[in-house]
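Trainee: Sequence first, then the predicted structure, then my questions.
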Amino acid sequence: MEFDLIISALLGIFLFHGLCSSEKAPNYSFMREATTAPAISHYDYIIIGGGTAGCPLAATLSEKYSVLLLERGGSPYGNPNITNLSAFGSALSDLSPNSPSQRFISEDGVINARARVLGGGSCLNAGFYSRAAVEYVRAVGWEGGLVNASYAWVEEKVAFQPPMRGWQSAVRDGLVEVGVEPYNGFTYDHVNGTKIGGTTFDADGRRHTAADLLEYANPKGITLLLHATVHKILFKTKGVSRPLARGVIFRDALGKIHKAYLTRGEMNEVILTSGALGSPQMLMLSGVGPSKQLKAHNITVVLDQPNVGQRMMDNPMNAIFVPSPIPVEVSLIEVVGITSFGSYIEAASGENFAEHYALNDYGMFSPKIGQLSTVPPKRRTPEALKKAINAMSALDDAVFRGGFLLEKIMGPLSTGHLELRTRNPNDNPSVTFNYFQQPEDLRRCVNGLKIIENIIESKSFSKFRYDSLSLPALLNLTASAPVNLLPKHDNVSVSLEQFCKDTVMTIWHYHGGCHVGDVVDQDYKVIGVDKLRVIDGSTFNYSPGTNPQATVMMLGRYMGVRIMNERLAKEKSPN
């Protein structure tokens, strides 16, 4: 076990050295601390959650209406752990109460994170930008023309073409060589085969996030409050045919209570954009959810809605480290292989970073952020993480030269559920994802690993591998280099199925809990309640494309335009 923990430290190889841009952050005159808010206020729209969907939605609605955007975290601007590619992973490893990332551990034992910052997950992720498939758009019933226009609106501010240097180019060429075809070049579109996707890191290594989309906002139409934690949605239940959202209660950083109400108007609304954990949690805390669970926490039942918190999903990720005989560039996700069998192949790389190692040993696969694949999920304890982190300092610098090839399965088909632990909105709910519960998910993982094996052994990738290290050698202990990612079993050779289960990690693409058709309708209105919508990844029946952030940002813009168009049409209607 001790040696396993030492080897697990290899998952911290990514120390990214992007340049700090001198570009000034946006000066949002409408952004202020919640402590400055009045005790009572009124708005046409109240949006709970200034994340990946909330920012574009608020910016859009502010064009014509008064909008209150409530964010429980702080600003991403001026925080180098968010802005600079060189510090990727630093925010995810920060366990302080003021961290932009709030760690949670699913009941499956996989360590995960939820955003607690303006801009949401777009402030913490690896930056890959890729649209949903055309088939996905059709299946969910979105209007194609408006979808494309909404993506373009987002891309104007946050998406860029990545540099594609040696390692990423070798992975790209290897994917094509082993049959993940056709090669589609650089495109934001989701198309089968191999492609170069977009990135939210610009040429200077500066991250752009959903918060940047607030540059589109009408400063006279929006109020943005930071460190504003919503405790419940307020409903009118008397004298109405069904519950009607009328406002929210929130606390500022000092604990002071504030109330915000909707102004009078038939179409004014409260809109939840708090993400796959936050939105079902807030519905339950407000009395909309499974009545048995609500009563167990002494929450008054506004609407018995048993589907809230159900069908939670997280796409499992499995990765293989490949040590390189030559230096490799620093890169995050830039290329993807979209296979025909439902697995996405991606890659990231590091370099020999001796001069920076002591100061910045963070990364996408670091035990500091909980990505400890050498220990099966439920054994990834704080003690195990600490040992892995300490063991990193004992390794020779040469072992940190290389990169990871990873696969993520589409969907997934396996689902779980979310339950309240407490009535405190700052506390994480309990969530179970049931990774690989469905055999098809496991089959996709195995097939994805086989593609990775073929890439490693391809001619295109040959200069980045040691000829003596085959995939079995990479999966098992070798004498030449400590590169094993596999938890030890009594037998020497462990099946790929077992490898998938034992090394499963998150790629932070969890979704569900407020599904369309179960909790919200096709217009994202909460079923059985008036003046309340949910617009975020909690409504997704499966994760869009290879990476969801582009589609979540698009959805915020898309629904903002839809809502405004609906109001305009009704105002013009003679009835």
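Mentor: Looks like it came in fine. Please read these numbers as outputs of a predicted model, since none were measured by experiment. Residues are numbered from 1 along each chain as shown.
Trainee: From now on I want contacts and neighbour counts done on CA atoms only, so please keep to that.
Mentor: Will do.
Trainee: From Val288, how far off is Pro100?
Mentor: Distance, Pro100 to Val288, using C-alpha to C-alpha, to the nearest Å: 28 Å.
Trainee: my bad, Val180
Mentor: For Val180, the distance to Val288 - C-alpha to C-alpha - is 45 Å.
Trainee: between those two, who's got more neighbours?
Mentor: Val288 (28 against 22; other C-alpha atoms under 10 Å).
Trainee: What residues does the closest residue to that one other than its chain neighbours make contact with?
Mentor: Distances taken as C-alpha to C-alpha, 6 or more residues apart in numbering put Leu303 closest to Val288, at 4.8 Å, once the chain neighbours are dropped. Applying C-alpha atoms under 8 Å, 6 or more residues apart in numbering, one finds that Leu303 lies in contact with 243, 287-289, 291, 528-529.
Trainee: A further structure is provided below for comparison with the first:
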Amino acid sequence: MRTSLSLVYLAVSLVSAVPVAEHEKRQNAEFDYVVVGGGTAGLTLANRLSEDSNIKVAVIEAGGLYQVANPLLSSTPAGDVLWAGSSPLDQNLLVDWNFITAPQAGANGRRIKYARGKCLGGSSARNFMIYQRGDRGSYQRWADQVGDDSYTFDNLMPYFKKSVKFTPPNTQLRANNGSAEYVASAFDAIGGPLDVSYANYAGPFSSYMEGGMNGIGIKTRPDFNSGELMGAQYCSSTITPRNQKRASSQTTFLEAAKNRANLKVYSLTRAEKIIFNSEKRATGVQIPFGSILSAKREVILSAGAFQSPQLLMVSGVGPAEQLKKFNIPVLADRRGVGQNMQDHIFFGPTYRYKVQTLTKLANDLLYVGAQFAFDYGLLKRGPLTNPVCDFLGWEKAPRNLVSSEAAAVLDQFPASWPDIEYLSAPGYIGDFSNLFVTQPKDGYQYASILGAIVAPLSRGSVTITSSSTAQLPSIDPGWLTDPTDQSVAIAIYKRTRQAFATDAMKRGLADTKEYFPGPKVQTDEQILNTIRDTLMTVWHASCTCKMGKIDDPDAVVDSKARVIGVTGLRVVDASSFALLPPGHPQGASTTYRVLATGLLNQTGDNNEEDFNALGNTNDSGAFDSIQLVTLVDQATSYQHILLFDPWWAQEDSEMPRSPKFALVNEAIERSGIDYVVNTTSIVTKCLPITTDCGLPNRTDDDSTIPYHCSDIFDGNLGEIPANGLERLKGWNSTFYNLENGSPQESSIASQLNPFNYNATALVDSISIGGLAIWSMIHRYPIALSLGLAMAAWALQFRALQQFTTSRTRS
């Protein structure tokens, strides 16, 4: 308890340096386009639409800013393994939806956590950062299925090039045996906002994997971005080369739109339903407190493969039988809404290796702290720059390793479409329950090769559980339920073992033993059962609002992404893919959105056919035009409200700029362990406040104060200054069961504002079963900054390990 309380002292003292920003009145508003979802899709789309200053665009996003909630761990490439486990206990309460699947028949009844980004940037802030494009054959099949040649690879290539800004690998920092090949002609010299490059550190295990791939007949190929995938190579990543941080749609596409007064982002705001008129035309989106954001032209859903179909269904578009269960009036009976879910899964064996892997990072916190402070923090190099997986291989499943029935089905896929993808996984994987705390602590380094099924036949579904979007939908991916997938899965395990048995991979082995699942797993039945016990999603859910021809009864949108059966409504995200291409859909998703914006312009008032490339980030100026509007949703379980400006003014060009106001609402949820953090309000500085967030106002000393801000005012403070509250009040209800005015309360309160509130700061937080640990690196003399950084990382990783271990054991 003493350690926990000391962390709370640290949390309260560090939060205080960030000022509160002014709140803007919440009310009904009208735009040309209302985009639901500020993730990979929505922000890319909003960027393109708002290029025309005459077009007003609103983006509704349920999450906040991962730079505030989780910046060190979300922005650092190596941090992508955190909270990516299959265990329902491995949750990130700050920037993730933490979906839990229905029991999976193909996974021995397991319920698997499905990570999805709940923040600006969406899953581009949570993924493993791999960027590659699909093969020509898959895009040709897409075009054929929807009857639109816009989706062939050659026709998409200009959009591929326009969406990204490519930087070649830094050969001065990468090891000689980690040379990444690329084809320069696959990219444009100008490009768009999304950074695509390579980590300044090549994982040493990957060079052994390359030899193993070559040894089983998978030859090295030049790249994965020119329409061909068969072969092996280092993969490019969405990484910003100048600082080696994650490049997300928020740090790139939203950043590029920062000076546009016609773009407004409603963060921490849940879309409740789509509003239709009597002619079945979408006219707006209802958000909490009865407010409506109206769309003069169109509403665009970019809420992802789980929540775009959910929002359609609660709004009356979907399978009539399902809607009637929840007394939802049926506007359009579309049986395909929420159906046809496609996804990739992976799994694989683990061996001991003689080179450094993730096992080192998970078990040596002093090393991690030193790496963060020096190699990563100062020199932009070292293992923290690497997003863990940096090498891929692709092939057709050897037909002698699959059943004749499976071979016949697989032969129906295009010749360029691989059946299997191999991914470097430098660490112990096991059952995927937690990729960090389960790393063995025996002093050895572990490494795995994961094999993924990338021509899956199994299909899943997303169904609603109520008429409200406040309740998460039910997700049943249906993984490994198709016999062909099962046959390919067994072949994958055999092929990965063959790769580890090659001379090239043997040279790196610490010994020849397979440590997971072990030599006892040999028969096809044993292998398949092991796969069922350990399979994990690659987080590529798609096709739940499938694109298709108008006469396809299972299609939800047409080739222009328009929802069939209503007007004024589109779905533009992975849910509206016609099919799931092999590999990682980030590249396809970004390009699809750029293409869709071109289609929107062609069918709207702006008929330009050849629009300019997206603009690049401008580091100068302030983030004045984008107003991050936050609505506090009374239906949520949030218990902890922090009021401060998450885009605080910075001299550092790597950070976003400060808008006029922001409200960050973070949850500290009650846990079943020894301590409970009760309802708490912390404020550091209130600027003039005359309006609220939709909650009732109250008047105090001739000042009108929003309800949730009035909570923090002490009745004994006397007159509230006309220019806002200058004195700080830490909380008004119990905090660790401390009473107001107690010596402990005073001790904590005295630490609330030890620094100038304009101090440059970087806030990081992780939620651990109800406890939020806040750390901040101030721009002090460099030695102190580095010391604080190392201490913060050590605290975070140790707390994460202890919490997850205790929850797993319980």
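Mentor: Nice, thanks for sending it over. Computed from a predicted structure; not experimentally measured.
Trainee: on that earlier part again, out of the contacts of Leu303 of the first structure, which end up buried?
Mentor: Neighbour counting by 16 or more other C-alpha atoms under 10 Å classes 243, 287-289, 291, 528-529 among those as buried.
Trainee: can you redo those as JSON lines with distance to Ile320 of the first structure and secondary structure?
Mentor: What follows is these, written out as JSON lines (distance: C-alpha to C-alpha, whole Å; DSSP: H, G, I helix; E, B strand; the rest coil):
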{"residue": "Pro243", "distance to Ile320 of the first structure": "51", "secondary structure": "coil"}
{"residue": "Gly287", "distance to Ile320 of the first structure": "44", "secondary structure": "coil"}
{"residue": "Val288", "distance to Ile320 of the first structure": "43", "secondary structure": "strand"}
{"residue": "Gly289", "distance to Ile320 of the first structure": "41", "secondary structure": "strand"}
{"residue": "Ser291", "distance to Ile320 of the first structure": "44", "secondary structure": "helix"}
{"residue": "Gly528", "distance to Ile320 of the first structure": "47", "secondary structure": "coil"}
{"residue": "Val529", "distance to Ile320 of the first structure": "47", "secondary structure": "coil"}
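Trainee: And the helices in the stretch 151-300 of the first structure?
Mentor: Under the criterion DSSP state H, counting those that start in this stretch, the stretch 151-300 of the first structure contains helices at 166-177, 275-285, 291-296.
Trainee: Just say which of those helices is most tucked in.
Mentor: Mean neighbours per residue, mean count of other C-alpha atoms under 10 Å, is largest over the helices of the stretch 151-300 of the first structure for helix 275-285, with a mean of 26.
Trainee: Now do that one: which elements does it pack against?
Mentor: If contacts are counted by 3 or more C-alpha pairs under 8 Å, 6 or more residues apart in numbering; DSSP states H and E, helix 275-285 of the first structure sits against strand 229-236, strand 416-419.
Trainee: Show me the helices in the stretch 401-550 of the second structure, by range?
Mentor: Counting by DSSP H, counting those that start in this stretch, the helices of the stretch 401-550 of the second structure are 404-410, 483-500, 503-506, 524-534.
Trainee: Flag every buried residue along the first one.
Mentor: Read it as helix 404-410 of the second structure. Neighbour-count burial for helix 404-410 of the second structure [16+ other C-alpha under 10 Å]: 406-407, 410.
Trainee: in the first structure, what residues pair with that helix?
Mentor: Using TM-score structural alignment, helix 404-410 of the second structure lines up with nothing in the first structure.
Trainee: what about that helix, distance to the chain center?
Mentor: Chain-centre distance of helix 404-410 of the second structure: 35 Å, with C-alpha atoms, centre = their mean, to the nearest Å.
Trainee: Give me the contact list for it.
Mentor: The contact list for helix 404-410 of the second structure (C-alpha under 8 Å, 6+ apart) reads 399, 419, 455, 483-485, 487-488.
Trainee: sorry, back to before: now, which of the buried ones among the contacts of Leu303 of the first structure sits nearest Thr415 of the first structure?
Mentor: Taking C-alpha to C-alpha as the measure, Thr415 of the first structure lies nearest Gly289 of those, at 18.1 Å.
Trainee: Aligned counterpart of the closest one in the second structure, please.
Mentor: Per TM-score structural alignment, Gly289 of the first structure is aligned with Gly318.
Trainee: try Thr60 of the first structure
Mentor: In the second structure, Thr60 of the first structure lands on Arg48 (TM-score structural alignment).
Trainee: Setting aside sequence neighbours, what's the nearest residue to its match?
Mentor: Thr597 (6.4 Å).
Trainee: so which of the buried residues of helix 404-410 of the second structure comes closest to Ala271 of the second structure?
Mentor: Ala271 of the second structure has its nearest neighbour among these in Leu410, at 40.5 Å by C-alpha to C-alpha.
Trainee: Could you identify the longest helix within the second structure?
Mentor: Counting residues, the longest helix in the second structure under DSSP state H turns out to be helix 782-809.
Trainee: ok, the buried residues of helix 404-410 of the second structure vs Asn225 of the second structure, which is closest?
Mentor: Among these, Leu410 lies closest to Asn225 of the second structure (C-alpha to C-alpha), at 23.4 Å.
Trainee: Quick check: that closest one vs Asn529 of the second structure, distance?
Mentor: Applying C-alpha to C-alpha to Leu410 of the second structure and Asn529 of the second structure gives a distance of 22 Å.
Trainee: same check, this time on Ala232 of the second structure
Mentor: 28 Å.
Trainee: quick one, which of these two is more surrounded?
Mentor: Ala232 (28 against 17).
Trainee: Can you tell me what the more buried one aligns to in the first structure?
Mentor: Counting by TM-score structural alignment, Ala232 of the second structure lines up with Thr194 in the first structure.
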